[in-house]
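1. Attaching a predicted model along with its sequence, questions to come.
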Amino acid sequence: MLSLPKKALLSLSVISLAMSATFSVAAEPVKSVAVTAIVEHPALDSARDGILHALNEAGFAEGKNLKWQYQSAQGNTATAAQIARKFIGDSPDVIVGIATPSAQALVAGTKSVPIVFTAVTDPVQAQLTPSWEASGTNVTGVSDILELEKQIELIKEIVPEVKNIGMVYNPGEANSVAVVEAFKELLPKHGLKLVEAAAPRTVDVSSAARSLVGKVDVIYTNTDNNVVSAYEALAKVGNDSKIPLIASDTDSVKRGAIAALGVNYRDLGEQTGRIVVRILNGEKPGDIQPQTSENLQLYVNVTAAEKQGVLLPLSLIERATEIIR
């Protein structure tokens, strides 16, 4: 019987181990996740980054066992529909729609590919799900809906003499329409009135804000994507006209709002990512109840308050999660 030298046997063993390791890596299944957002701005970008972070935390990594795609519609609903058709045609394991228009485009395009929405205020109003219960469909997700009573309390704390609240919003965005309708019903109970200003496009935000000058005591902004994308234009009107701006998006405080009691969108993204992981691991989206975020944070901007003629209460500053000066 022919025997091999020890060096040859060692070399064969190394080669065998290397081949085994290569086969093991090649055999690891790759999951595909496609993400689309209606537009890029700090809140939605934070949500996107949070989704990827949660996937990484669960062991899904690009170049290893995850195929990750991301596209922004740049604020155009027709582009959102094109991206939705493209992603649905790719048949990934999960598609995530960030913000209502992108989520609506996805849900309209497929009843089979798993869809997870995020940064959507009211998924029922947006016709993404039939109710807040597990849908039994291919859709679930995370809402950024806020309790409006708390938003009104914040407005009255900052501007105690408030009577008329202005709101710039896109009437074509279901998120914003839902908030406007809820405010119309709620504000009169507090002796307050809503004054609306439509901004169907991002370029309309500044002129819509200017139309409120002399008519309102404060401008409140929800998570309307047109408004948030052009928040600096809105802040200029607030500063020039001494109209306080109060937001529901904490990232807008860094961009010129006086204050916001809102969702941390990085956390919202991570919460969304954990749902995506559950689906990648075999759960059906229709078995997962839509979720909301309970992690609200208070941001205040002392410099913006000075520019808009407001002296912030010390008690508000002391409660703040973050103070921008």
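-> Sure thing, it's come through.
2. contacts and neighbour counts: CA atoms only from here.
-> Noted.
3. need the contact list for the residue lying closest to residue 132 once chain neighbours are set aside.
-> Of all residues not flanking residue 132 in the chain, residue 290 sits nearest, at 6.0 Å (CA to CA, 6 or more residues apart in numbering). Taking CA atoms under 8 Å, 6 or more residues apart in numbering as the contact definition, residue 290 lies against 132, 133, 134, 140, 141, 142, 143.
4. before we go on, here's another structure to hold up against the first:
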Amino acid sequence: MCVASVAHAGKAVIAVSQFVEHPALDAVLEGFKDELKEGGVDVEYKIYNAHGNMSVVYQIATQIVGDKPDMIVAIATPTAQACVKQYDKVPALAGTPMLFTAITDPLAAGLVSNYEKPGGDITGVSNQMPMGEHLDMIRKFFPQLKKLGVIYNGGEVNSISSLKRLRPAAAERGVELVETTVTNSADVQQAAVSLVGNVDAIFIPTDNTVVSAMDVVVKVCRRSQTPLFVADTDSVSRGAIAALGFDYYLHGRQTGAMAIRILNGEKPADMPVEFQKKLAFHVFPTAAEKMGVTIPEALIKEADIIHK
């Protein structure tokens, strides 16, 4: 398939597969579209959302093949994995570039075999960050933290990768992780309830399934006065106490910049996987109060963004 050029008079057809609706992934798509618009790229988007349903994820991947797009963009690990499998099934996809974004561990997910030289038609932007930094952030609020509850989808590769990195970081800091897994958003409430009284605080990693049900976790934590911390900064405004993480809108813009380079003729095989380095510290004092926590003034002053 011929890759479109920005200078071409016709529109570039970009098929987007998003795993679930939640503020972080929505912000990625918004940033991506804004970057291409400001870059002067004329685009026809075909946007699909699986709403967290794995069977729908694979149906979308098949539909995208039928769209014959000039580029595929996969937002979150499950959708990226489903789209990658189509390259093995459909030889005609060869030469169609694919960008993944908001992916924690592209290697473990089988999207690329090398960060520096991805090879093939696939590259993108990862949201991986050192897990120890999350724990250090939580310990600023609770220096004596001993037990930390974690809720995640055991079927999401990105979450499994996060936990593999979180466990040794917790052990190094003398923190015991109390893990509970879910298979879909309907399981999240019971998972949160099961942690109440058994942990000092709850932490939600960048897990798409749990983040999509963040409002439920917030309600449980408020009722039980259990402090809630997150890796997804967009979830702070929804009621978590604090987060140290990415600006997902900028994450999308970074992905959009890669898309423009590809549409201008660069090959994904030669474009290293990119990582977003800048982290932002978000705090929400009012949310903390509703969970029985008063944030020290010194911590509020450290924050990059204070939610009200």
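-> On my side now, so go ahead. As the structure is a prediction and not an experimental result, all values here were calculated from the model.
5. Any chance you could compute the TM-score here?
-> For these two chains in superposition, a TM-score of 0.93 is obtained (TM-score structural alignment, normalised by the length of the second structure); 295 aligned residues with a CA RMSD of 1.1 Å.
6. Which ones among the contacts of residue 290 of the first structure map onto helices?
-> Of those, none are assigned to helices by DSSP state H.
7. Report the buried members of these.
-> For the contacts of residue 290 of the first structure, a neighbour count by 16 or more other CA atoms under 10 Å gives the buried set as 134, 140, 141, 142, 143.
8. corresponding residue for the last one in the second structure?
-> Okay, so that is residue 143 of the first structure. Using TM-score structural alignment, the equivalent of residue 143 of the first structure in the second structure is residue 126.
9. Hmm, residue 106 and that match touching each other?
-> Yes: counting by CA atoms under 8 Å, residue 126 of the second structure does reach residue 106; the two are 7.0 Å apart.
10. how much space between the most centrally placed residue in the first structure and residue 183 of the first structure?
-> Centroid-nearest residue in the first structure, with CA atoms, centre = their mean: residue 119, separated by 3.2 Å. According to CA to CA, to the nearest Å, residue 119 of the first structure and residue 183 of the first structure sit 20 Å apart.
11. Same check on residue 213 of the first structure?
-> Counting by CA to CA, the gap between residue 213 of the first structure and residue 183 of the first structure amounts to 20 Å.
12. on that earlier part again, what's near enough to touch the equivalent of the residue nearest to the centre of the first structure over in the second structure?
-> Superposed on the second structure with TM-score structural alignment, residue 119 of the first structure falls opposite residue 102. Residues in contact with residue 102 of the second structure (CA under 8 Å, 6+ apart) are 25, 28, 75, 76, 77, 125, 126, 127, 251.
13. List the buried residues for stretch 11-21 of the second structure?
-> Quick answer for stretch 11-21 of the second structure (16+ other CA under 10 Å): 11, 12, 13, 14, 15, 16, 17, 18, 19, 20, 21.
14. what do we get in the first structure for the last one?
-> Using TM-score structural alignment to pair residues, one finds that residue 21 of the second structure aligns to residue 40 in the first structure.
15. does its match sit in a helix, a strand or a coil?
-> Classification of residue 40 of the first structure by DSSP: H, G, I helix; E, B strand; the rest coil places it in coil.
16. who's in contact with stretch 40-60 of the second structure?
-> 6, 10-21, 36, 78-79, 82-83, 184, 208-209, 260.
17. Show me the buried residues of stretch 11-21 of the second structure that map onto strands.
-> 12, 13, 14, 15, 16, 17, 18 (DSSP state E).
18. so can I have a markdown table of these showing distance to residue 221 of the second structure?
-> A markdown table is the format used below for those (distance: CA to CA, whole Å):
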| residue | distance to residue 221 of the second structure |
| --- | --- |
| 12 | 46 |
| 13 | 44 |
| 14 | 40 |
| 15 | 38 |
| 16 | 34 |
| 17 | 32 |
| 18 | 28 |
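19. List the residues that contact the closest residue in space to residue 179 of the second structure that isn't next to it in sequence.
-> Among residues not flanking residue 179 of the second structure along the chain, residue 150 sits closest, at 4.9 Å (CA to CA, 6+ apart). Counting by CA under 8 Å, 6+ apart, residue 150 of the second structure touches 177, 178, 179, 180, 202, 203, 204, 205.
20. Just say helix, strand or coil for the counterpart of residue 150 of the second structure in the first structure.
-> Under the alignment by TM-score structural alignment, residue 150 of the second structure pairs with residue 167 in the first structure. Here residue 167 of the first structure is strand, with the state taken from three-state DSSP.
21. repeat for the one 5 residues further on
-> Going by three-state DSSP, the secondary structure assigned to residue 172 of the first structure is coil.
22. again, but for residue 152 of the first structure
-> Residue 152 of the first structure is classified as helix under three-state DSSP.
23. So what's the residue count around it?
-> Neighbourhood size, residue 152 of the first structure [other CA atoms under 10 Å]: 18.
24. Can you tell me what it aligns to in the second structure?
-> Aligned partner of residue 152 of the first structure by TM-score structural alignment: residue 135.
25. Equivalent analysis for residue 298 of the first structure, please.
-> Checking TM-score structural alignment: residue 298 of the first structure goes with residue 281.
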